[in-house]
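Visitor: the following block contains a protein sequence and its predicted model.
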Amino acid sequence: MAEVKLKAVLRTDFGKGAARRTRRDNKVPAVVYGHGADPKHVALDGHALMMALKTPNVLISLDVEGKKELVIPKAVQREALRGFLVHVDFLAVKRGEKVTVEVPIHTEGELAPGGNLLEHILGALPVEAEATHIPEGVTVSIEGLEAGHTVRAGDIPLPRGTSLAVEDDAAVLQVVAAQTEAPTEEEAAAEEEAAEAAAEEGAAAEEAAETPAAEG
């Protein structure tokens, strides 16, 4: 994974008001922590950071007023409606250091015919990898899988140097049977009318059977 170089400035003002002022300047407030050091409160260019975060678990070479360190994003807060960045937590890492992250799960292939559905039980796969070699994702083949099949964490091939950070038998994906669509209100009313008519016809036939025929 290539490093993305970003610059940051130290923040000395804190609180909601200070954060709003930072965002008005098109910057994103963030904090850098890890390795037992005191957290650093910084601000980064909003557009540059947004582009960097398009890559999951991106490795960033962060220049904080001339002092450089490697970091990865650990928590990203976004505005609920418009999705713009509100705050980012960065974890300081070192080359050769193992970190635990969640990587995206991609699928390839087609399920067996029948209109079945693929359910993602885990939205991402927890793995442990070297900080400078975090995989961008893992790929799972679902070719020909039928209803009832479960893909477990141990079934997923991992890149070299990456290991699971979850139990092997943890369910990741599951194929569920297609469900019959519920009838519309018109269809339900028609079925009810048909049932009532059938019941009336049955009652009339029963009554006719019980009535003795007139003597000639």
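Guide: Received, thanks. Residues are numbered from 1 along each chain as shown.

Visitor: use CA for all of it now, contacts and neighbours both
Guide: Fine.

Visitor: who's in contact with Val64?
Guide: Neighbouring residues of Val64 by C-alpha atoms under 8 Å, 6 or more residues apart in numbering: 7-10, 42.

Visitor: run the last query once more with 10 Å
Guide: For Val64, the contacting residues are 6-10, 40, 42-44, by C-alpha atoms under 10 Å, 6 or more residues apart in numbering.

Visitor: what about versus this one:
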Amino acid sequence: MKTIALSGTRRDTTGKRLTKQTRKEGRIPGVVYHNAEATSVEFDAKELRPVLYTAETFIVNLDIQGEKMDAIVRGADFHPVTEAPLHIEFLKVTDDKPVIFELPVEMVGTPAGVIKGGRLTIKMRKVKVKGIPAKSPEKVSVDVSHLDLGETAKLSAATVEGIEFITPPSAAVATVIIPRALRSAKEAAKNE
């Protein structure tokens, strides 16, 4: 899995007024969770962009005032109108304890149904998995080249070593949709 470095500072005081002031200064408040502990931190909004605005999952090498740790993004809150980040949560990870996290899904191949005029519709962009992030792959690859018109690829078609799927294996990952024009042409051919 890819890694990225991020530095932040501890927040000793919290509260609504201080949090608003922090955001006005271009910093984003956050929390780093480890077991039952929660450490309040803040980060520069510009430094968070590569972590927040991507489909990839990273191991983040956090440096909180000299204390270094590996973490993954557990969640983030955004403003409903401006979509500016409001808060971020990290989960500290170790090499011996598996955690639940999300991995992006990659479609491999060109479906046979798309060649015939269908349209590939992606149903799932990320899947929940359980494992050790340092030993997990960067993404889950699903082969869709065998899909014909109207067929669906399930998560069970993906084989990834070292992780366990939390998302049900029967979940649909992608479907080849039959366009209306093609459907009408097939119906007209049947009626003749």
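Guide: Received it, and whenever you're ready, just let me know what you need. Owing to the predicted nature of the structure, the values given are computational and were not obtained by experimental measurement.

Visitor: next SSE downstream of the top strand by length along the second structure?
Guide: The residue-count maximum for a strand in the second structure (DSSP state E) belongs to strand 67-78. Stepping forward along the backbone from strand 67-78 of the second structure, the first helix or strand reached (DSSP states H and E) is strand 85-92.

Visitor: the following helix or strand past that next one against the first structure, how far on average?
Guide: Under the assignment DSSP H and E, the closest C-terminal helix or strand after strand 85-92 of the second structure is strand 99-108. Superposed on the first structure, strand 99-108 of the second structure shows a mean distance to its aligned partners of 1.6 Å (mean C-alpha distance after the TM-score superposition for the first structure).

Visitor: in the helix or strand just after strand 99-108 of the second structure, what's buried?
Guide: Counting by DSSP H and E, the next helix or strand C-terminal to strand 99-108 of the second structure is helix 112-115. When neighbours are counted by 16 or more other C-alpha atoms under 10 Å, the buried residues of helix 112-115 of the second structure are found to be 112-114.

Visitor: tell me which residue is most central in the first structure.
Guide: The residue at the geometric middle of the first structure, judged as the C-alpha nearest the mean C-alpha position with C-alpha atoms, centre = their mean, is Gly123 (3.7 Å).

Visitor: which residue is the nearest non-sequential neighbour of the alignment partner in the second structure of it?
Guide: Matched to the second structure by TM-score structural alignment, Gly123 of the first structure sits across from Arg125. Spatial nearest neighbour of Arg125 of the second structure, chain neighbours left out: Val105 (5.3 Å); criterion: C-alpha to C-alpha, 6 or more residues apart in numbering.

Visitor: my read: the one you found touches Lys126, true?
Guide: Yes. Taking contact to mean C-alpha atoms under 10 Å, the distance of 5.4 Å between Val105 of the second structure and Lys126 places them in contact.
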